[in-house]
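Enquirer: show me the folded form of this:
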Amino acid sequence: MTTKIDLPSTSSSCPPFRKLTYDVFLSFRGTDTRTNFTDHLYAALKQKGIYTFRDDEELNRGESIGPNLLEAIEESRYVIVVFSQNYADSSWCLDELAKVAECRRAMGQTVLPVFYHVDPSDVRRQTGEHFGKAFQEHQERFGGNPDKLQRWKDSLAEIGNLSGWHLKDGYESKFIQEIVEKIFTELNQIIPIYEGLVGMDSHLNEMLSYLDIGCPDVRIIGICGMGGIGKTTIAQVVFERVQAQFEGCSFLENVREVTEKQGAVHLQKQLLSDLLECSVNVQNTKKGKSIMRERLRTKMVLIILDDVDQEKQLEALCDRESFGPGSRIIITTRDKHLLVEGDKVYTVNRLTDDEALELFRMKAFKKDQLVREDFLELSEEFLKYANGLPLAIKVLGSSIRGRSVKLWSSALKRLEKNPPKGIIDVLKVSFDGLEKSEKKIFLDIACFFKGGYIDHVTRILHGSDC
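Expert: Presented below is the predicted three-dimensional model:
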């Protein structure tokens, strides 16, 4: 069985001046675990995109470890120490561990011990059949260097007393998954995945409450709003934050566009490939749905279906019964009607005035730039045009960045006659998706009733059989 050991730890976050080259450094006894447990752990970390240092050299080592290895320890955010039965036999491993303990104390390095078929108390106290015997031999060999021996003992006591995992007789794959999930989740929390995204904290908190990860039912969550409002960005941030908590994940971007160009079968293949991590042959959508139901019904997965605009896309990709307990499907769409079968719908609103100004300043001005009063006055005019739409604010701000007041004024005058193509292309998708009669009503309102009262316009349109 595997047992999680929770003991006090004094490690802290690394000082800002510390150079970090690796996410993880693996310390292990090569003859014990190089080709089995440590190799599988290394592969799992690598598969998650976690940059890991593993010493692959089988060398006739001397009494001290080389400078490259010392440097790798110093430049790693995490150190995983795999205490195996013969770990303490190696003076090389013990020197490595002493360096790890030193870095932990001096730089706040996070150290995670793994007790691989050894008793944690034997590690801490250097007792038992393996660690006790090893130190008897070291005493004979290094008795003339008591400082070295004491440094090794202190390091084993310190690292052996940290929170870690104890593998006794359980499944190693599950054990490795726990370790990787912990590191992956923590790395995602410290990486600024939404740096520069205004108002993202509130979006993320709301979505996390809707997802309620850990609840065993399969949930479908919708993110709804007009084009350019930020639906896809919110989905991306949520995906990065929570994906490590699932057995498989898939982010299908631009479902509408991909369906038009390549068909729903292409998306089914991609979904199955992402979740099963292998190529899957799908002849048609019916076959794809059958494969999903058979292969994914016990798997807890996270799926993002981005920019859905037709019910048939959901029929091909979003059968609730096809996924295992605890699975979560997030759908972004402009059409709230498509989310009637969902459990929750998060409607994305326009930015507040303060948020809009913050985003515009980020795009239109250089960092820490002193902004003159005339620029601020023109900024307000641009923001009136953008009306809280993040896409419009980004496009407008970027287009005038670094330009003179005169060019800002000129750009402002051109807006009503010639809006930026980047904005028109996104908004036009919504218009193209309307029925013929709906397009007619839209154009009538845009051309003849702009600024009119809703009740008055509604009566006129009803009177004309629209």
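
Enquirer: can we go C-alpha only for contacts and neighbour counts from here?
Expert: OK.

Enquirer: can you tell me how far Gln109 is from Glu74?
Expert: With the distance defined as Cα to Cα, to the nearest Å, Gln109 ends up 8 Å from Glu74.

Enquirer: Leu167 too?
Expert: Spatial separation of Leu167 from Glu74 under the definition Cα to Cα is 27 Å.

Enquirer: how about Pro67?
Expert: Separation of Pro67 from Glu74 (Cα to Cα) stands at 11 Å.

Enquirer: okay, those two: which has more neighbours?
Expert: Summary of the neighbour comparison: Pro67 and Glu74, criterion other Cα atoms under 10 Å, with Glu74 having more neighbours (24 against 9).

Enquirer: relative to Lys367, how far out is the closest residue to Ala386 other than its chain neighbours?
Expert: Once flanking residues are discounted, Ala386 sits nearest to Ala392: 5.3 Å by Cα to Cα, 6 or more residues apart in numbering. The spacing between Ala392 and Lys367, counted by Cα to Cα, is 20 Å.

Enquirer: one more to put side by side:
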Amino acid sequence: MMQGLSTAIAKSVIHHGRVLGRNSQIIQTLRPPCEVFINHRGAETKRSIAGLLHNFLSLLDVHPFLDNRSMKPGDKLFDEIDAAIYGCKVGVVVFSPLYCESRFCLHELALLMETKKRVVPIFCDVKPSQLHVRDDLKHSANNLQRYRLAVEEAKNTVGLTFYSSKGDWSKLVRDASDAVIRNLLEAEEEKPQLEPKFAQSTE
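Expert: Coordinates of the predicted model:
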């Protein structure tokens, strides 16, 4: 299965490379260290969609952030993650059955929403209606409200739905990368254009 997936991804890289190549000047302009932040619950999705998408985007010369692959020993966890979120253009949020049990996931999601980043939700083995932040005393009242608002906003954002028992992993990676690249290009187009500076006459 993994060999077939690798072949499919390799073919997709060639296709996406051609598409991305036509827009390389846009993507390269003022490129930040992190362009795409991948928010996920590691125990459920790091070795599947989160890891696959990180590899695929890296092959396309897009700069994704995935905690265990983007940080090195000695880095301060929250400082690095928060900086990556502030600096990114697009967030990919991989929802999974136990996603809302992780305060780390919820913190990252809330920060993505509060900083008005473009977000691509992927509902992996879970329906949007099944995502709820419980009031189990793990969160302060303020954070509980932030997390619930962020989850609701993500649930009301058009995303991708995938069930691992019957889904096509290579298609999911292609579809997710398509959405990421489209949002990156649109984010660049929305950036305010600097007014041209004209040399003043000394006459």
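
Enquirer: superpose the two chains and report the TM-score.
Expert: Remark: TM-score between the superposed chains equals 0.68 [TM-score structural alignment, normalised by the length of structure 2]; 157 aligned residues with a Cα RMSD of 2.7 Å.

Enquirer: about what we covered before: what do Gln109 and Glu74 of structure 1 both touch?
Expert: Taking Cα atoms under 8 Å, 6 or more residues apart in numbering as the contact rule, the neighbours common to Gln109 of structure 1 and Glu74 are Cys103.

Enquirer: where is the longest helix in structure 1?
Expert: Longest helix in structure 1 by number of residues (criterion: DSSP state H): helix 172-190.

Enquirer: in that one, what's buried?
Expert: Residues of helix 172-190 of structure 1 classed as buried by neighbour count (16 or more other Cα atoms under 10 Å): 172, 175-176, 178-181, 183-185, 187.

Enquirer: stretch 21-31 of structure 2 now?
Expert: Residues of stretch 21-31 of structure 2 classed as buried: 26-27 (neighbour count, 16+ other Cα under 10 Å).

Enquirer: how about stretch 98-110 of structure 2?
Expert: With the criterion 16+ other Cα under 10 Å, stretch 98-110 of structure 2 contains buried residues 99-101, 103-110.

Enquirer: most widely separated two among those residues?
Expert: For those, the maximum inter-member distance is 14.2 Å, found between Glu101 and Ala110 (Cα to Cα).

Enquirer: tell me the helix or strand right after the longest helix of structure 1.
Expert: Per DSSP states H and E, the first helix or strand lying C-terminal to helix 172-190 of structure 1 is helix 200-211.

Enquirer: tell me what that next one is packed against?
Expert: Helices and strands in packing contact with helix 200-211 of structure 1 are listed as strand 219-224, helix 231-242; criterion 3 or more Cα pairs under 8 Å, 6 or more residues apart in numbering; DSSP states H and E.

Enquirer: ok, and what's touching that helix?
Expert: Helix 200-211 of structure 1 has contacts (Cα under 8 Å, 6+ apart) with 194, 219, 221, 234, 237-238, 328, 344, 346.

Enquirer: so which of these wins on neighbours?
Expert: Of all these, Arg328 has the most neighbours under the rule other Cα under 10 Å, reaching 25 neighbours.

Enquirer: what is the most widely separated pair among the contacts of helix 200-211 of structure 1?
Expert: Tyr194 and Arg219 (24.6 Å).

Enquirer: strands of structure 2, start to end?
Expert: Listed from the start of the chain, structure 2 has strands (DSSP state E) covering 36-39, 64-65, 90-95, 118-124, 160-162.
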